[in-house]
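Enquirer: sequence and predicted structure below; questions after.
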Amino acid sequence: MESNFVYGANVRANGIRQHYLRYSRNGSQAQPMILVPGITSPAITWGFVAERLARHFDVYVLDVRGRGLSETGDALDYGIDTCAADITAFAAALSLNRHVLAGHSMGARFAIRVAARGARGDRSIDKLVLIDPPVSGPGRRPYPAKLPWYVDSMRECREGAGVDAMRKYCPTWTDEQLRLRAEWLHTCHEKAVIDTFNGFHEDDIHADLPSLDVPTLLIAAGKGDVILPADEEEIARLNGSIQTVRVAGAGHMIPWDDYEGFFAAFGSFLGAPL
């Protein structure tokens, strides 16, 4: 099968080096899409999703600061406001106007903050896709995943762990998926991940939801416990324009669990079915 991968590159935006991977079948003739992965997912791990999206969009998969090949280190700020500013600056640096902004988990929380800020001025976002964002926050139930799951697996990968070691963390994944995670997980900076995890419980993304004024699709995992039915009802009360779809057979890592179901969940939200 012919790949839609175009190139990987770096750009300086919001004061740091940001690395990204571009996937596109029709180049700049297609609408741009920025895809922001989750807490321990470098851009390369979303390549299999970007390949499919690139049939319709000019896709830019971002290495969030502290992950993959983007700038990293203890001195960087990994808070939600800074990471949201990274995305805005990235889009501006590459002149990605009227783009689709899609984020998974952590990336979806950052995307909410970007779009909420955009409602107060920046109008570069055309549509917003939120893929199973953690709905934890001040005074709310904690995020169901535990921090040692991330920290322990990263430390093992820094020591050279392979597929077998990763299987105990992701027992339902294929060897190919586990191999890619083992190869790249060591690039996730421990402080970045810890700060992000803490932010899941300290940052109030619900306060941003009422101000979202671009078409928004929420894709929730049917088998996961990140977004419960009560959470879905609260989101609807906060912003009744948000469309919600559940992928019945998938856990939090939705396209890993149900690849076709993930793309079917978009329906006609982005135009032609994916």
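Expert: Everything's here; your move. Numbers count the residues shown, from 1 in each chain.
Enquirer: CA only for contacts and neighbour counts going forward, please
Expert: Will do.
Enquirer: can you get me a residue count around the nearest residue to residue 74 once chain neighbours are set aside?
Expert: Once flanking residues are discounted, residue 74 sits nearest to residue 191: 6.5 Å by CA to CA, 6 or more residues apart in numbering. If you count neighbours by other CA atoms under 10 Å, residue 191 ends up with 18.
Enquirer: structure B:
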Amino acid sequence: MYLNIFADTTAPLDMTGTDEFRSLLASAADLGIPHAPDVPYASCNIVLRRMRFHFLAWGRPDAPPIVLLHGGHQSAHSWDLVSLSLARRYRVLALDQRGHGDSEWSRDVAYANHEMSLDAEAFITAMGLERPVLVGHSMGGRNAMLLTRRSQHLLRALGIVDVGPEVSEKGRAAIAGFVQAAQEFDDLEHFVRKVREYDPYRSRAHIERTVKYNMLERADGKYVSKCDSNPRRLGIVRGTGPMENITLDDARSFDLPVLLVRGGDSNILEADAAERFAAALPQGRLVTVPKAGHNVHGANTKGFLEALEGFLEAVA
């Protein structure tokens, strides 16, 4: 049984009258995040590459477009506070990537970053977006970099959140351990405790509000992850070959504005690796957000928004 509301047809579902949206507005007010209570917000579906994808659409259709790609074991809702704030000025489209959130699982277990990058490219094309800003976190950042290497002419600018050509294997192992331990629970309280152990920067109230987007209630009463449990889907096992990995030499060919955001206490993107990545980018800018680990935009949403909005104004 699903715990959240989303469109179950091809018609967009207005989310602004739901308790979920009212809860989000309350969270934004508590955290002091600038937002508009009457922003357009809808749950939508689209068929891409013979699969059904769910996405969240925020803001006016004629506003400058931003596409958001979430990290592994997360969903489009991981961006909700960011999307709510950005939607005052931008059209924000947050995609549930294959095997995640409310999108379809891959029938052939094709969860390579290359495949996901092709999904994102197909989404941009199918939605008729004219050179959007593409922002990706962790797994979504890897997918965004692969898309950029292949088709950067489609993009106005790129935002990469706490990932790069060089990542910490210790941090990768920590993520893998959390994911493997977060597959099945007797109750939601157990899941909340596990998330708090992994990400102490997020408040308990915020985790409780978003738990519905990460879990399903099974027929036997247990709660299970909404994500496809096959380990290939998360990028935990590093891909092999040039189609799956971005190098610093690849980054030197990214001839567009790029914002690299690192969490000040990140265990994935170490400070020296972030500096090497930013130095390789012809138009790169590195911003380190304090009081945040790997999940930068969830841990310090205001700090993340300050970095991103300054970048967006510069590339407008």
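Expert: Nice, thanks for sending it over. Since the structure is predicted, the reported quantities are computational estimates derived from the model, not experimental observations.
Enquirer: trace the residue nearest to residue 74 of the first structure over to the second structure, please.
Expert: Residue pairing (TM-score structural alignment): residue 191 of the first structure is matched to residue 230 of the second structure.
Enquirer: distance of that match relative to residue 291 of the second structure?
Expert: 32 Å (CA to CA, to the nearest Å).
Enquirer: cool, and residue 175 of the second structure?
Expert: 19 Å.
Enquirer: more crowded one of these two?
Expert: Per other CA under 10 Å, whichever of residue 175 of the second structure and residue 291 has more neighbours is residue 175, with 20 against 14.
Enquirer: host element of that one?
Expert: Applying DSSP states H and E as the criterion places residue 175 of the second structure in helix 169-180.
Enquirer: and for residue 92 of the second structure?
Expert: strand 91-95.
Enquirer: quick one: buried residues of that strand?
Expert: The neighbour-count check on strand 91-95 of the second structure (16 or more other CA atoms under 10 Å) flags 91, 92, 93, 94, 95 as buried.
Enquirer: can you count the residues close to residue 268 of the first structure?
Expert: 10.
Enquirer: one more: residue 270 of the first structure?
Expert: With other CA under 10 Å as criterion, residue 270 of the first structure counts 17.
Enquirer: surely residue 217 of the first structure is in a strand?
Expert: Yes - counting by DSSP: H, G, I helix; E, B strand; the rest coil, residue 217 of the first structure is part of a strand.
Enquirer: map it across to the second structure for me.
Expert: Looks like residue 217 of the first structure aligns to residue 259 there (TM-score structural alignment).
Enquirer: strands of the stretch 101-250 of the second structure, residue ranges please.
Expert: Taking DSSP state E, counting those that start in this stretch as the test, the strands found in the stretch 101-250 of the second structure are 133-137, 157-161, 184-185, 215-217, 223-225.
Enquirer: residue 284 of the second structure: which of those is closest?
Expert: strand 157-161 (9.4 Å; CA to CA).
Enquirer: residue range for the closest one in the first structure?
Expert: By TM-score structural alignment, strand 157-161 of the second structure lines up with residues 127-131 in the first structure.
Enquirer: which outside residues touch that stretch?
Expert: 99-105, 108-109, 111-112, 115, 214-220, 270 (CA atoms under 8 Å, 6 or more residues apart in numbering).
Enquirer: ok, back up a step: okay but the residue nearest to residue 74 of the first structure is in contact with residue 72, surely?
Expert: No - Residue 191 of the first structure is beyond contact range of residue 72, at 9.5 Å (criterion: CA atoms under 8 Å).
Enquirer: with adjacent residues omitted, what lies nearest to residue 162 of the second structure?
Expert: Nearest to residue 162 of the second structure is residue 262, by CA to CA, 6+ apart, at 4.6 Å.
Enquirer: show me the contacts for residue 72 of the first structure.
Expert: Residue 72 of the first structure touches 65, 66, 189, counting by CA under 8 Å, 6+ apart.
Enquirer: give the buried residues for stretch 124-141 of the second structure.
Expert: Result for stretch 124-141 of the second structure [16+ other CA under 10 Å]: buried residues 124, 129, 131-141.
Enquirer: which residue lines up with residue 60 of the first structure in the second structure?
Expert: Using TM-score structural alignment, residue 60 of the first structure pairs with residue 93 in the second structure.
Enquirer: hmm, I was thinking of residue 101 of the first structure
Expert: Aligned partner of residue 101 of the first structure by TM-score structural alignment: residue 134.
Enquirer: any idea how far residue 199 of the second structure is from that match?
Expert: Distance from residue 134 of the second structure to residue 199 of the second structure, by CA to CA: 25 Å.
Enquirer: likewise residue 31 of the second structure?
Expert: Residue 31 of the second structure is 18 Å from residue 199 of the second structure, by CA to CA.
Enquirer: cool, and residue 170 of the second structure?
Expert: In terms of CA to CA, residue 170 of the second structure sits 16 Å off from residue 199 of the second structure.
Enquirer: try residue 78 of the second structure
Expert: Distance from residue 78 of the second structure to residue 199 of the second structure, by CA to CA: 13 Å.
Enquirer: those two: which is more packed in?
Expert: The neighbour count for residue 78 of the second structure versus residue 199, taken as other CA under 10 Å, is higher for residue 78 (23 against 18).
Enquirer: show me where the stretch 201-316 of the second structure has its helices.
Expert: Taking DSSP state H, counting those that start in this stretch as the criterion, the stretch 201-316 of the second structure contains helices spanning 204-210, 248-251, 271-280, 296-299, 301-315.
Enquirer: what's the matching range in the first structure for the fourth one?
Expert: It refers to helix 296-299 of the second structure. Going by TM-score structural alignment: helix 296-299 of the second structure matches residues 254-257.
Enquirer: who's in contact with that stretch?
Expert: 49, 173, 221, 247, 249, 250, 251, 261, 262, 263.
Enquirer: residue 133 is in contact with residue 144 of the second structure, correct?
Expert: No - counting by CA under 8 Å, residue 144 of the second structure does not reach residue 133; the two are 10.5 Å apart.
Enquirer: is it true that residue 5 of the first structure touches residue 51?
Expert: Yes - with contact defined as CA under 8 Å, residue 5 of the first structure reaches residue 51; the gap is 6.9 Å.
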